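A.B. asks: turn this into a structure:
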Amino acid sequence: MTITVRTEGIGPSAVFALPWLVADELGYFAEEGIEVEFVRNRAEQVLTEPVADHELVDSIRNHVPFEEGQVDVYRACEWGQIRRAADSRRGAKIFGKRSSVAVMALMSAPGSPYTYPQTLAGEPIAVSFHNGNHYAAIQMLEGFLEAGEIKAVGYHTIDGYRAVQAGEAAVVALSEPWITLAEKQGFQKVIETHYAGLELAAPNFDHDVYLGCNRAITRAVADINADKRAYLHYLIDSLPAVFAGEITPADFHLPRLRYVKPEPYTHLEFEKAYSWMRRWGLIESGSRYEDLVFPGPGTEADAEADADAAR
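C.D. replies: As a prediction, this is how the structure comes out:
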């Protein structure tokens, strides 16, 4: 019997879903008895103008199909997934770490005076609230600026990009393939980082199926790392149509694209991320690892048992 798994993967999230897309292309899911259906994410709350207060933005706004039961599993940044697991009306659970180690960069317009982190003190930084670029922007800048000097403003990615071009924002936080596009168009990179992500799934999602997905993804990760350029068309195609033809696989700096095998999400990792979010007022108190992380096989306890057995 073939089991169908519905997941986000086309559109803006292609860079984070690349191992899923490649595993499907190469038939690895089919060999596990799994059929994957890729669903485009959809926002219920659409920002029509910049927003200065992240509390006015719904943490789940880009992942409505999951909350409606149309998606079984999806991936995003570690911090955002902790927040969404806590906010989920469906009872989402963290099943493990995603295989995409995301890159995020703060990019300023060509020739602008924003050339290193300290120049951003008090200046508007275009981010997408409750997504990786929001949290990563803060983490990149807190070593250079005081908390009150970091002025994050919520935009959709393309609107933030345009705001920087128009001089309405100092920098925009971008992932790939937007970084490659921005560099091709002469933007300046102010600072860059990599960060982890998590997979969220429905509370009743079969963990054996999830482990089967991870076996397929692990194989795809090996293929991607052996020849990254062969799969960059997924990223290029995820850009808005207005940028069609702007970049090619040859334009990418391949070391930015990092893919690893899926791993369990540990209690220590959760506590560090959650503590940081609390310190910045990005999540309410009261969430616990035991409440938000699925306790099935392949999680931290199972990994520790395997390590003990190997010793």
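
A.B. asks: only C-alpha atoms for contact and neighbour calcs from this point on.
C.D. replies: Will do.

A.B. asks: just the strands in the chain please.
C.D. replies: Counting by DSSP state E, the chain has these strands, from start to end: 3-8, 34-39, 73-77, 93-97, 100-108, 124-127, 151-154, 171-174, 188-195, 197-201, 258-259.

A.B. asks: so which of those is the most packed in?
C.D. replies: Across the strands of the chain, averaging neighbours per residue (mean count of other CA atoms under 10 Å) puts strand 171-174 on top, at a mean of 30.

A.B. asks: quick check: Ala163 touching Thr157?
C.D. replies: No. Here Ala163 does not reach Thr157: they are 9.7 Å apart, not a contact under CA atoms under 8 Å.

A.B. asks: how many other residues sit next to Arg229?
C.D. replies: 15 (other CA atoms under 10 Å).

A.B. asks: nearest spatial neighbour of it, chain-adjacent residues omitted?
C.D. replies: Spatially, and ignoring its direct neighbours in sequence, Arg229 is nearest to Pro249 (5.8 Å; CA to CA, 6 or more residues apart in numbering).

A.B. asks: so how far is Thr218 from that neighbour?
C.D. replies: 23 Å (CA to CA, to the nearest Å).

A.B. asks: neighbour count for the two, which is higher?
C.D. replies: Thr218 (20 against 16).

A.B. asks: how near is His207 to Leu47?
C.D. replies: For His207 relative to Leu47 (CA to CA), the value is 35 Å.

A.B. asks: let me fix that, I meant to ask about Gln81.
C.D. replies: To Leu47, Gln81 is 20 Å away according to CA to CA.

A.B. asks: what about these two, which has more around it?
C.D. replies: Comparing Gln81 with Leu47 by other CA under 10 Å, the one with more neighbours is Gln81, at 27 against 14.

A.B. asks: who's in contact with the more buried one?
C.D. replies: Arg75, Ile94, Gly197, Leu198, Glu199, Leu200 (CA atoms under 8 Å, 6 or more residues apart in numbering).

A.B. asks: now with 10 Å?
C.D. replies: For Gln81, the contact set (CA atoms under 10 Å, 6 or more residues apart in numbering) comprises 59-60, 74-75, 87-88, 92-94, 130-132, 197-200, 292.

A.B. asks: compare with the first, here's sequence two:
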Amino acid sequence: MRKLVLETTAPFQGLPELVAYDEGLFETEGLLIEWVDREAGIEKKTALDVTSPKGVNPFASHGRLFEQGKADMYNACEWGNYCRVQETGVKSRQLGRRAIITYSALVVPPDSPVYTPQQLANRTIGVPFYFGTHYIALHMLEGFLPRDMIKLCQAPNGSRFRLASMLRGEVEATTLTEPHITLAEKKGCRPISSAFFHGTEVASERVNAETYAAFSRAVREAVRRINANKRGYLHYFIDYHGKDDPEIAALTIDDLRESRVVVCDPAPIPLDEMQRTFDWLKSWGMLEATASPFDLVNLDLQTQAHHAAFHSREVTS
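C.D. replies: Have a look, this model is predicted:
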């Protein structure tokens, strides 16, 4: 068995990996998975005076233990991972897209006068910089507003903390993921806009093509099982958060929407999409130290691993 140490992941960003772990799919591929808690000891607060990612640590959560040599891989949003890999001190590289396509919504409190994205002009929106719910806010708003009218501030990673911050009146809107979108709706909050986004896997030099191919095969089987019975896996969203949150624990799977859970086979990052993502990040003043997106992805290992995973599936199916 090959040992692979992963940073912890929540269902909204890692449901297939959690299913693969619980149902023994990694062991079937000869992998022994160990989880390390990336959230331990992290302060959760809103900082109204922090209005851009400049100067913010991209490794405040995702990649924190990885950069210390305590994990072999982590997954996070694709946009943030380009930025993290640029700043890596341990030669990390992206290896391909993760399996889940994360659903996120931009939400306002029940008493908000905002009903459309355009009405968020110059209103304070709390986002966790370098996380998917930061970048998706920009994507959802720049079609409605000039960029200089999009006003962000630093809010904690973890949807529960951002929802609480918004309901305390610290920010006027925030981005959430499931199951906290559902909880927010139960509290009378209104989703103003929503969208899906990709994430990627980041690995150290200790992860070779054979190991990543085995990882991907296990995740592919988890994807197949989830897509065959989405309702049967909705409890993950409640169980994961409900152990520390009685309001989430009180939800049932009937409260959650299957349509918000989208998974597909992990795959290489398409080169045209890679370039567009890179150009978009640069247009927002990020990735200033990187000349090409190819510097941030191990293209050879990505190709080898995904070919091996796909070819093995064809041979064994």
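
A.B. asks: find the residues that touch each one of Ala163 and Thr157 of structure 1.
C.D. replies: Joint contacts of Ala163 of structure 1 and Thr157 (CA under 10 Å, 6+ apart) are Ala126, Val172.

A.B. asks: matching Lys186 of structure 2 against structure 1, which residue comes up?
C.D. replies: Taking TM-score structural alignment for the superposition, Lys186 of structure 2 sits opposite Lys184 in structure 1.

A.B. asks: same question for Arg162 of structure 2.
C.D. replies: Using TM-score structural alignment, Arg162 of structure 2 lines up with Gly160 in structure 1.

A.B. asks: dump the residue contacts of the residue lying closest to its match once chain neighbours are set aside.
C.D. replies: Nearest residue to Gly160 of structure 1, sequence neighbours excluded (CA to CA, 6+ apart): Ala126, at 5.1 Å. Shown in contact with Ala126 of structure 1 (CA under 10 Å, 6+ apart): 50-52, 106-107, 133-134, 137, 151-157, 159-164, 168-174.

A.B. asks: any idea how far Pro264 of structure 1 is from Ala126 of structure 1?
C.D. replies: Distance of Ala126 of structure 1 to Pro264 of structure 1, given as CA to CA: 32 Å.

A.B. asks: check the mean deviation of the longest helix along structure 2 from structure 1.
C.D. replies: Secondary structure of structure 2 read by DSSP state H shows that its longest helix is helix 209-228. Using mean CA distance after the TM-score superposition for structure 1, helix 209-228 of structure 2 ends up 0.7 Å from its aligned counterpart in structure 1, as a mean over the superposed pairs.

A.B. asks: relative to structure 1, which residues correspond to that helix?
C.D. replies: Mapped onto structure 1 using TM-score structural alignment, helix 209-228 of structure 2 spans residues 207-226.

A.B. asks: any idea how far that stretch is from the chain center?
C.D. replies: Computed by CA atoms, centre = their mean, to the nearest Å, the chain-centroid distance of stretch 207-226 of structure 1 equals 18 Å.

A.B. asks: do the same with stretch 244-251 of structure 2
C.D. replies: From the chain centre to the centre of stretch 244-251 of structure 2 is a distance of 22 Å (CA atoms, centre = their mean).

A.B. asks: what do you get for stretch 282-296 of structure 1?
C.D. replies: 19 Å.

A.B. asks: repeat for stretch 290-299 of structure 1
C.D. replies: 20 Å.

A.B. asks: in contact with the match of Arg162 of structure 2, which residues?
C.D. replies: 50, 125-128, 153-154, 166, 168-174.

A.B. asks: and for Ala17 of structure 1?
C.D. replies: 7-11, 38, 74-76, 98-100, 217, 234-235.

A.B. asks: please apply the same query to Arg40 of structure 1.
C.D. replies: Contacts of Arg40 of structure 1 by CA under 10 Å, 6+ apart are Thr7, Glu8, Gly9, Ile10, Gly11, Pro12, Ser13, Ala14, Asn62, His63, Pro65, Val71.

A.B. asks: which one of those has the most neighbours?
C.D. replies: Highest neighbour count within the contacts of Arg40 of structure 1: Glu8, with 27 neighbours (other CA under 10 Å).

A.B. asks: do you know how far that residue is from Asp53 of structure 1?
C.D. replies: 27 Å.

A.B. asks: not counting sequence-adjacent ones, nearest residue to Glu185 of structure 2?
C.D. replies: Nearest one to Glu185 of structure 2, counting by CA to CA, 6+ apart, is Pro191 at 7.7 Å.

A.B. asks: surely that neighbour and His180 touch.
C.D. replies: No. Under the criterion of CA atoms under 10 Å, Pro191 of structure 2 is not in contact with His180, lying 11.4 Å apart.

A.B. asks: which neighbours do those two have in common?
C.D. replies: Common neighbours of Pro191 of structure 2 and His180 (CA under 10 Å, 6+ apart) are Ser104, Ala105.

A.B. asks: what about the nearest residue to Phe59 of structure 2 once chain neighbours are set aside, neighbour count?
C.D. replies: Leaving aside its sequence neighbours, Phe59 of structure 2 sits nearest to Arg84 (CA to CA, 6+ apart; 7.0 Å). Arg84 of structure 2 is flanked by 25 other residues according to other CA under 10 Å.
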